[in-house]
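Visitor: please find the sequence and the predicted model below.
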Amino acid sequence: MQSMLAAAQAKVPQIDIVEARARHGRAVFVDVRDHHEVAAGHIPGALHVPRGHLEFIADPASSSHPSQMAANTELVIYCAAGGRSALAAATLQEMGYANVSNLVGGYSAWVNTGGPTEGG
């Protein structure tokens, strides 16, 4: 598992909280955490795409595909700490999404540095 995670992190651009905040409002933030995690709080405006459903929802041919996930849209992927989101971002790249990055530290880092949240 660690080698898969390291490969994903090497492949996908990693952005820190400062860069993520600069992109908030213009990029689409995609939360790949489970439903119960999102219910406890999330980044405002984030699109919820659970990691277990990612490939199905991200497929443009799917009836579940959200219009916000166009292949050329800037996507910032996050989870609780950055691991699941790194794997999800690598998967999205493999599916043809060219402008994908991973939020280092995930939602935990966002909250711990005073980032705005919704829910919970």
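Guide: Good, I have the coordinates.
Visitor: going by C-alpha atoms from here, please, whenever you check contacts or count neighbours.
Guide: Will do.
Visitor: before we move on, what SS does the nearest residue to Ile17 once chain neighbours are set aside have?
Guide: Of all residues beyond its chain neighbours, the one nearest Ile17 is Trp110 (6.4 Å), with distances taken as CA to CA, 6 or more residues apart in numbering. Classification of Trp110 using DSSP: H, G, I helix; E, B strand; the rest coil returns helix.
Visitor: put this beside the first:
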Amino acid sequence: MTQLTAVQAVAKAAAGEITVLDVREASELQQTGTAAGSLHIPLALVALQAAEKLDKSKPVAVYCAVGGRAGMAAQALRDLGYDAQSIGGFSDWASAGGAVSR
């Protein structure tokens, strides 16, 4: 996947072309909600849970609160053979028109 913006990720997610992954902690999701239809794997568990929760044949768009953890998670996923890109933070997803589930 080439560099992906949050706007592009919202469109691709709506079309079912990507998996959206939230790597924040559960307490953060409880406070703000999450991207509708996204999967949740906290950053610390990405390497351990990727194989059971993610499909390697589908690109992964990763976000966190601001973008730092998403970048680390995307790199870890690429190291494991996934096509993964950071799309920044949760506010980037919401600002791009992404649906939010609370």
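Guide: Yep, it's here. In this text the structure is predicted, and so the values were computed from the model without any measurement.
Visitor: ok, Gly71 of the second structure - contacts?
Guide: Neighbouring residues of Gly71 of the second structure by CA atoms under 8 Å, 6 or more residues apart in numbering: 62-63, 85-86, 88.
Visitor: can you redo those residues as TSV with neighbour count and distance to Ala44 of the second structure?
Guide: What follows is the contacts of Gly71 of the second structure, written out as TSV (neighbours: other CA atoms under 10 Å; distance: CA to CA, whole Å):
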residue	neighbour count	distance to Ala44 of the second structure
Val62	30	14
Tyr63	31	14
Gln85	26	17
Ser86	26	16
Gly88	22	17
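Visitor: can you tell me which of the residues you listed are in strands?
Guide: If you go by DSSP state E, the contacts of Gly71 of the second structure have 62-63, 85-86, 88 in strands.
Visitor: okay, which residue is most central for the first structure?
Guide: The centroid of the first structure falls nearest to Ile77 when counting by CA atoms, centre = their mean (1.5 Å).
Visitor: show me what Val62 of the second structure lines up with in the first structure.
Guide: Under the alignment (TM-score structural alignment), Val62 of the second structure pairs with Ile77 of the first structure.
Visitor: just checking, that match touches Val104?
Guide: No. In this structure Ile77 of the first structure lies outside contact range of Val104 using CA atoms under 8 Å: 9.5 Å.
Visitor: contacting residues around the residue nearest to the centre of the first structure?
Guide: Ile77 of the first structure sits next to 29-32, 85-86, 88-89, 100-103 when contact means CA under 8 Å, 6+ apart.
Visitor: ditto for Asp34 of the first structure
Guide: The contact partners of Asp34 of the first structure, by CA under 8 Å, 6+ apart, come to 50-51.
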